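Enquirer: Sequence and predicted structure are below.
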Amino acid sequence: MTGRFMTRRTATATAATSLTGAALAACALPGAGGRANVAAQPTVGPATVTFTHWWAPPAAFGVAMDQALQSWAAKGSPVKVDSQVINANDSFTKYTNMLAGGTPPDLAMIQPFYFAPLHARGGWVDVSALARRDEREVKLGDFYPEPLVRVTRDGKLHGLPTDINVTVLLYNKNLLDSGGAKVPDDSLTWDGLLDAARALTRGEGADRQWGMVAPTDWEPVVWANGGEVLNKEENLCLLDQPAAYEAVQWLADLRHRHRVAPLQADLQAQDAQTQFLAGKIALLPWQSGVLGTFKGHNPSFAWGVALPPKGRRVRSGYLRGGNLGIMNGSRQVEAAWQVMKHLNTPEVHALWANPGTLMPPRKSVAESGAFLQPPPPLDLRKTVDAIAAARTPHFIPEYVEMTDIVNKTLAPAWNTGAPAAREACQEAKRQVDQLLAPRRK
């Protein structure tokens, strides 16, 4: 990249999230010697498990959920499932109120950033012992370790991941060819991406063709530049450090200095995904979760998926995805566990992949034809490869409040170009440090 971003020689140590060790502990749940089924499964009598989620038809993953629940019913189990569709955007408030009122669902789907705040409120049942008991069925070793970070606290497993959503780079091959740009490969850097975006940006007004989009997921760009959002103890903000604020400035410069990425106003009529599908954006750093939508639209141009660009020293991206957990207060823990196990079998994860178009967290499914067999010529292998470069953000109990602070303080720099990123990041640090002060006591 031009300027100091991605070219700084002073190294900033990358702080691993405090959950990494916990994820490894979760993977080791079977115990010494790999023994499993340490206790016999109890017989479950007739019961009804309330299950709240937002995977509903006609969305592809909603069709997959219907098929998964139908396959459970076909087993003839005495456990019935009361499937209740809720609004994902309201889930945190809804679950918080239900916990407080003593009426939580038995089994709940939850976004990764809400898992820790609900855990802090005593929201999740520890299923570590159940997973050890049923290891031959659960097979935690078949899960990618990274998604297990999301559902592990203090070495204890509190749920299972449903899918993986990682940072990838989508590209319009037709626009690249017409602009003389190469198809992105594994050597691409953020500097190289900017150079390509300059060459691919052309036209004015309604005919404007954008070289790229400024990533809405900004933290991986900070990480790739050697910066961090929080320290290792997750009680101090580090956005005031050069490696962090230079990355934020680089993102702002994409819009305001280089003019290779649309402003917020340019996305009002059509968002970035819609403009990409319309052939108006050449390079789209985004989340892999959109692949199903894009495949469903069957774009009229050749397109593909690449790894996110490399930073100053590393390649980095987000790792997200949904989770399932049994909520504290459930009177049907064993029954809910049986349903949750079913929704995490390889057979059901194959449904998440097809027709669900999501990347399953089980390696045996994600690396099989169930997920990797897309309509030609699209190759989804790079989506799986991107897992190795992905990191889970700082999903601490204060995550929601922290991101609200950071987004509000950095928004002017991104949207208008002022104030400078350094000043905005210093203010973000001041407010986040105040929020996290109790964690330093």
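Expert: Happy to help now that I have it.
Enquirer: use CA for all of it now, contacts and neighbours both
Expert: Noted.
Enquirer: check contacts around residue 98.
Expert: For residue 98, the contact set (C-alpha atoms under 8 Å, 6 or more residues apart in numbering) comprises 104-105.
Enquirer: Would you agree residue 118 is in contact with residue 97?
Expert: No: using C-alpha atoms under 8 Å, residue 118 is not in contact with residue 97; the gap is 10.8 Å.
Enquirer: So between those two, which is more surrounded?
Expert: A count of neighbours by other C-alpha atoms under 10 Å puts residue 118 above the other of residue 118 and residue 97, at 19 against 13.
Enquirer: second one coming, line it up with the first:
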Amino acid sequence: MRHPPRGARGTARSAVSRRTLLGISLLPALAAACGASEDLDALPKSGESSGQIVYTTWGTPQQREVENWTLLAFEKNYPDLKVNVIASATAAEHVAKQISMLSSGAPPDVVRLPTWSAFTFYNEDVVKRLDPYFKRDAFKTDHLAQPFDTGTFQRRWYGLPRGHAGTWVVFYNRRLLEGAGLKPPATGWTWDDFLKAAQQLTRASGSTGASGSGAAQWGTALEPIADFYYPWLWGHGAEDLERSFERSLLDQPAAREALQWLADLRHKHKVAPPAGELPEGPAAFASGRVGLWFGPADAELDLAKQAGLDFGIAPQPKGKQTQQAAFKPDAVCLASGAQYPDDGWELMQFLVDVDTQRLEFDNGLWLPQAKAIVGQETYQKPAVPPYDRRPGIPGALIKARTPVMAPRGDEIRAVSLRELAPLWRGTKNVEAATEAAAKSVNAILTGQA
């Protein structure tokens, strides 16, 4: 039996959002993401007929093709249900489209949300609380990656982690390390170990290093670290944001020290190339010119396609205070406006099922998160790169957590990256950059921006 949506709830919401989701400035700024010629009225609508589920997601054409296989498997297992997919190319376009659909009164049934945006949707109650479904159906979380920070808000469940459940790790080029006389990093390696290895791996242009060319060889790359600096802050005893969402902590001494250490990799120690010298993303590591590359464990799936690239992965290095890895799974949620939420809930459960995770891993979409898979020796110790996946499994070797997630988190992240960019370029000192970042973040937290 399919049930109509429950009535509105009267719980107190976070003060960080003084404007409703449908009124935030993100909508006009990203309205073009839906395409000037796109007609929202022409998109599938939830509740038009029983058994029709509208699911919204994003990704490259290759990723969408793989996910479509998953949805076809769902329809095969549930022949009375059909999934209509609304897809976007990027996460930013996807979020803008969700806001447009909500503002037009045509929400999807099931929505996949990027981590940084999810908490705005949770805070505004535009996605359903899942706790009643958990209780009714005795839903277990054994096949989800802990901690469950990305799916919970104010101690309530709003989403199920789906995709990108591996931690950020340090990929190392085994051939470059051997050429420099270095051993693979140990589990308990430190920031000092990271720096020393990067220094030994760095070769000036014109010299022939283990990369086999006269091009410069670099110990590491700064861009991926600058894009996801959170575990480096934690290692130094710092945070970027108070858990109460009251203020930014980027301008505090511990955070400044950690960020300065990272900037020094390029400007003082010269072990990271200038901006623009290497390709973006995993392609920088695949070029064979970077010895140590910081990135999400899921990058393994792309790097494994590179012929002749022999690599391993190491955990987040230990800082002055601690050694803690970071991860940020996306979330799949049930829209509050879903006409047939039970059908949507069936899809959500299928999307995080152990067999679905195994299927999507085999098809190269995402690394799995279920203990039944990641706890197996055959998964942890493959015979091909990276040879040992444990550094990328949350909690397998070191503790893992997500960054502090807040409503309007995508805006907070955007202004933080914008204001810190001059630090990485070397055009602002750490005091000026972090002061500007904290000021911009605080304006969002207090509702002044």
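Expert: Looks like it came in fine. From a predicted model like this one, the values you see are computed outputs, not experimental measurements.
Enquirer: TM-score of the superposed pair?
Expert: The TM-score (TM-score structural alignment, normalised by the length of the first structure) is 0.82; 387 aligned residues with a C-alpha RMSD of 2.3 Å.
Enquirer: Is the residue nearest in space to the middle of the second structure part of a helix or strand, or is it coil?
Expert: Among the residues of the second structure, residue 328 comes closest to the average C-alpha position under C-alpha atoms, centre = their mean, at 4.3 Å. Here residue 328 of the second structure takes the coil state, with states given by DSSP: H, G, I helix; E, B strand; the rest coil.
Enquirer: Regarding stretch 394-406 of the second structure, how distant is the last residue from the first?
Expert: One end of stretch 394-406 of the second structure sits 21 Å from the other (C-alpha to C-alpha, to the nearest Å).
Enquirer: residues making contact with that stretch?
Expert: Applying C-alpha under 8 Å, 6+ apart, the contact partners of stretch 394-406 of the second structure are 16, 115-116, 119-120, 145-147, 149-150, 165-167, 187, 230, 240-243, 245, 315, 323-328, 390-391.
Enquirer: Mind listing what's buried along that stretch?
Expert: 394-395, 397-398, 400-406 (16 or more other C-alpha atoms under 10 Å).
Enquirer: Need those in CSV (columns: distance to residue 234 of the second structure).
Expert: Listed next are these as CSV, based on distance: C-alpha to C-alpha, whole Å:
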residue, distance to residue 234 of the second structure
394, 16
395, 16
397, 17
398, 13
400, 11
401, 10
402, 11
403, 9
404, 11
405, 15
406, 18
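Enquirer: in the stretch 151-300 of the first structure, which spans are helices?
Expert: 173-178, 190-200, 219-224, 242-256, 272-277, 291-297 (DSSP state H, counting those that start in this stretch).
Enquirer: ok, back up a step: tell me the buried residues within the contacts of stretch 394-406 of the second structure.
Expert: 16, 115-116, 119-120, 145-146, 149-150, 165-167, 187, 230, 240-241, 245, 315, 323-328, 390-391.
Enquirer: Determine the longest helix present in the first structure.
Expert: Criterion DSSP state H: the longest helix present in the first structure is helix 399-416.
Enquirer: The next helix or strand along the chain from that helix maps to which residues in the second structure?
Expert: With elements assigned by DSSP states H and E, the helix or strand that comes after helix 399-416 of the first structure is helix 421-435. Mapping helix 421-435 of the first structure onto the second structure (TM-score structural alignment) gives residues 430-444.
Enquirer: The matching stretch vs the first structure, average distance?
Expert: Average distance, stretch 430-444 of the second structure versus aligned residues of the first structure after superposition (mean C-alpha distance after the TM-score superposition for the first structure): 2.1 Å.
Enquirer: From the rest of the structure, what touches that stretch?
Expert: Applying C-alpha under 8 Å, 6+ apart, the external contacts of stretch 430-444 of the second structure come out as 16, 246-251, 256, 259-260, 408, 411-412, 415-423, 449.
Enquirer: Drop anything exposed from those residues.
Expert: For the contacts of stretch 430-444 of the second structure, a burial check counting by 16+ other C-alpha under 10 Å picks out 16, 247-251, 256, 259-260, 408, 411-412, 415-416, 419-421, 423.
Enquirer: circling back: just name the most buried of the helices of the stretch 151-300 of the first structure.
Expert: The highest average neighbour count among these, using mean count of other C-alpha atoms under 10 Å, belongs to helix 219-224 at a mean of 26.
Enquirer: contacts for that helix?
Expert: For helix 219-224 of the first structure, the surrounding residues in contact (C-alpha under 8 Å, 6+ apart) are 6, 14, 228-229, 243-245, 247-248, 310-318, 393.
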